[in-house]
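Student: Pasted the sequence and its predicted model underneath.
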Amino acid sequence: MAESVPVRCPVCRREHLYAAPAYPCACGTPVAPPLVRGAPAVPITHRTWADAWVSARCPSCGRRDQWPQPELGCACGTALRIPVRSVASGPQQSSVPPLHIPLPPTGPAPRPAFHPVTIRTGRDAVTAAALYLKWLGYRDVRQVEQRGGHSVGLHAPGLVARVEPSTRRTTLRHVETLWLSALADSAVPVHFSLAGYTDEARARADTLAVPLFVLDLTGTPQPVNSPADELVTTGGPD
């Protein structure tokens, strides 16, 4: 199991206990990037694809590979990058998308573990969102055409979702447009974003009860507001 280290948010001063997620090496051994204990977490204001990966070496076979940069989202809304010791260049920090620790699914029939797909392209982000919606219980998830912009629409019976795979944060207008579309179809609106949301967008989503998710590079959507937490807990229509 990966070592847990204390992480303090420099904005709100909240304390977190964080352990880097482990991913299987080609030889099958779980590998987690080594965290730098005591190094301060850094708020994320900008990120790029090129800097979203760190090097780690398998302790069993010695293979060196690239893994998603460890990341954490504080409850205050600040996205944090966790310092990692690279096998090549010592302490290393990379910019990554924000995270929010989800509530564990509960209910009479627990869902099986979600199996994500690693996000390296915008198409991967759309695929990850579609898989997650199916995991939540929505059937017949399909992609639909969107007019203008970079976002991609996903529809299912009783659901209207939008995926923003660009490196720009989702704005208030996008949240309101999604809510109106879902209202016209008497459907549940759900939004996925790779780069996160503006403060105005998050506040409006809370008012309209629009679930917001951020996609991390492992392909696991992370809820960033209470409506999203509730959706994870209750699941879709199934």
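Tutor: Nice, I can see it.

Student: drop to CA atoms for contacts and neighbour counts, all remaining ones
Tutor: Will do.

Student: any chance you could map the helices in this protein?
Tutor: Counting by DSSP state H, the chain has helices at residues 122-136, 172-184, 199-208, 226-234.

Student: Most tightly packed of the ones you listed?
Tutor: Ranked by mean neighbour count, those are led by helix 122-136 with a mean of 21 (mean count of other C-alpha atoms under 10 Å).

Student: how big is the angle separating that helix from helix 226-234?
Tutor: Orientation note: helix 122-136 sits at an angle of 50 degrees relative to helix 226-234 (axes from the mean of the first three to the mean of the last three C-alpha atoms, to 10 degrees).

Student: and helix 122-136, how far from the chain's centre?
Tutor: 11 Å (C-alpha atoms, centre = their mean, to the nearest Å).

Student: Put this next to the first one:
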Amino acid sequence: MARDDILVRCPVCRHEQTYAPPAFPCPCGAPVVPPVTHGAATPLTHRTRADAWVTVRCAACGQAADWPRPELGCACGTVLRVPVAQEGTVGAGGRDTSGGAPGDGAGGREAPPEHARPSLTPPHIPLPRTAPTPRAAFRPLPVRDARDAVTTAALFLRWLGYEDVSDAGPEEERPPSGARLTALGVVAQIEPTVRHASLRDVECAWLTAMAHSATCVCFALCDFTPTARTRADELNVALFRIDLTGAPEPLNGAADELTATGA
């Protein structure tokens, strides 16, 4: 077992398995790992935004950010929420190094508010289009209504290489707004109205994709809010805007990369 791995016990079937906590990318470039602990995990029966995220402070730059609470699937079918120690300053190894009260930075200094933190995310820079694409050019269809926008997203996903595209099935996986498409290896959220896709839309889609170890893609007929764009860059979610000609336009680096490489 690696140094940062822990043993997680399922309270339903008592099965124990090794769990490696994920490393999330802080905007400063340092990896941030939630401080998971050994012991029995909690069965997840209902996911809400309030309890699906944990605040972790980066040891390198001191910035606090919300990241998904660690989850793990058991062989018995139970989804487990892995226990997390009291939040603090966490570095690459998932160890608490704050030395202060929860929510304080090093030496007890309070972190600056979210709006006061400098943005370390570079602007979107499209990838060079010098390499030939192995796929034929995407053939768009005009978008006249919301259903056309969802159809365009499905056609584009198939063009990328996701062949078994279908509507989200189980009730718990359907989005709070808009539409959702799934295929092997991808979860796609579509906002087919003139409403700007929100931060909540991006985060909910990403949480679903993470639970299925799938790529997350978001489409919007109009656009995305600034906070949704920023969060998508942090989570490596590909964003596309569908124009009325039916051509999805990549809006960030993840979308450029997905367009260039395909599924």
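Tutor: Noted; the coordinates are in hand. What you are looking at is a predicted structure, and each value in this text was computed from that prediction instead of being measured.

Student: With distance to residue 153 of structure 1 as extra columns, can I get the helices of structure 1 in TSV?
Tutor: Below are the helices of structure 1 laid out as TSV (distance: least, C-alpha to C-alpha, whole Å):
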stretch	distance to residue 153 of structure 1
helix 122-136	9
helix 172-184	9
helix 199-208	18
helix 226-234	18
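
Student: aligned partner of residue 143 of structure 2 in structure 1?
Tutor: Mapped onto structure 1 by TM-score structural alignment, residue 143 of structure 2 lines up with residue 119.

Student: Over to residue 239 of structure 2?
Tutor: In structure 1, residue 239 of structure 2 lands on residue 212 (TM-score structural alignment).

Student: Can you tell me how far that match is from residue 23 of structure 1?
Tutor: The gap separating residue 212 of structure 1 from residue 23 of structure 1 is 26 Å, by C-alpha to C-alpha, to the nearest Å.

Student: Just want to know which of the two has more residues nearby.
Tutor: residue 212 (28 against 15; other C-alpha atoms under 10 Å).

Student: Could I get the contacting residues of the more buried one?
Tutor: 190, 191, 192, 193, 202, 205, 223, 224, 225, 227, 228 (C-alpha atoms under 8 Å, 6 or more residues apart in numbering).

Student: same thing but at 7 Å, please
Tutor: Residue 212 of structure 1 makes contact with 190, 191, 192, 223, 224, 225, 228 under the criterion C-alpha atoms under 7 Å, 6 or more residues apart in numbering.

Student: Which members of those residues are positioned in strands?
Tutor: 190, 191, 192, 223 (DSSP state E).

Student: which residues sit in contact with the first one?
Tutor: Contacts for residue 190 of structure 1 were tallied using C-alpha under 7 Å, 6+ apart; they are 160, 161, 162, 210, 211, 212.

Student: can I get these in TSV with distance to residue 100 of structure 1?
Tutor: As requested, these are arranged in TSV below (distance: C-alpha to C-alpha, whole Å):
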residue	distance to residue 100 of structure 1
160	22
161	19
162	19
210	16
211	13
212	11
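
Student: quick one: which of these has the most company?
Tutor: Among the contacts of residue 190 of structure 1, residue 212 has the most neighbours (other C-alpha under 10 Å), with 28 neighbours.

Student: Residue in structure 2 paired with residue 195 of structure 1?
Tutor: Checking TM-score structural alignment: residue 195 of structure 1 goes with residue 222.

Student: do you know how far the nearest residue to that match once chain neighbours are set aside is from residue 151 of structure 2?
Tutor: Closest residue in space to residue 222 of structure 2, ignoring its immediate chain neighbours: residue 194 at 5.2 Å, by C-alpha to C-alpha, 6 or more residues apart in numbering. Per C-alpha to C-alpha, residue 194 of structure 2 is found 16 Å from residue 151 of structure 2.

Student: now swap in residue 89 of structure 2 and tell me
Tutor: Look at residue 89 of structure 2 and residue 151 of structure 2: by C-alpha to C-alpha, they are 45 Å apart.

Student: How about residue 66 of structure 2?
Tutor: Separation of residue 66 of structure 2 from residue 151 of structure 2 (C-alpha to C-alpha) stands at 33 Å.

Student: Over to residue 208 of structure 2?
Tutor: Between residue 208 of structure 2 and residue 151 of structure 2 the distance is 21 Å, computed by C-alpha to C-alpha.

Student: now swap in residue 198 of structure 2 and tell me
Tutor: Separation of residue 198 of structure 2 from residue 151 of structure 2 (C-alpha to C-alpha) stands at 21 Å.

Student: ditto for residue 186 of structure 2
Tutor: Using C-alpha to C-alpha, we find residue 186 of structure 2 at a distance of 16 Å from residue 151 of structure 2.

Student: Could you list the residues in contact with stretch 182-189 of structure 1?
Tutor: Residues outside stretch 182-189 of structure 1 that contact it (C-alpha under 7 Å, 6+ apart) are 158, 159, 160, 161, 178, 179, 210.

Student: how does it look with 8 Å?
Tutor: Here stretch 182-189 of structure 1 has contacts from 157, 158, 159, 160, 161, 178, 179, 210, 211, using C-alpha under 8 Å, 6+ apart.

Student: who's in contact with stretch 143-158 of structure 1?
Tutor: So stretch 143-158 of structure 1 is contacted by 126, 130, 138-142, 160-166, 185-188, 237 (C-alpha under 8 Å, 6+ apart).

Student: Recalculate using a threshold of 10 Å.
Tutor: Stretch 143-158 of structure 1 has contacts (C-alpha atoms under 10 Å, 6 or more residues apart in numbering) with 122-123, 125-127, 129-130, 133-134, 138-142, 160-166, 168, 170, 174, 178, 182, 185-193, 236-237.
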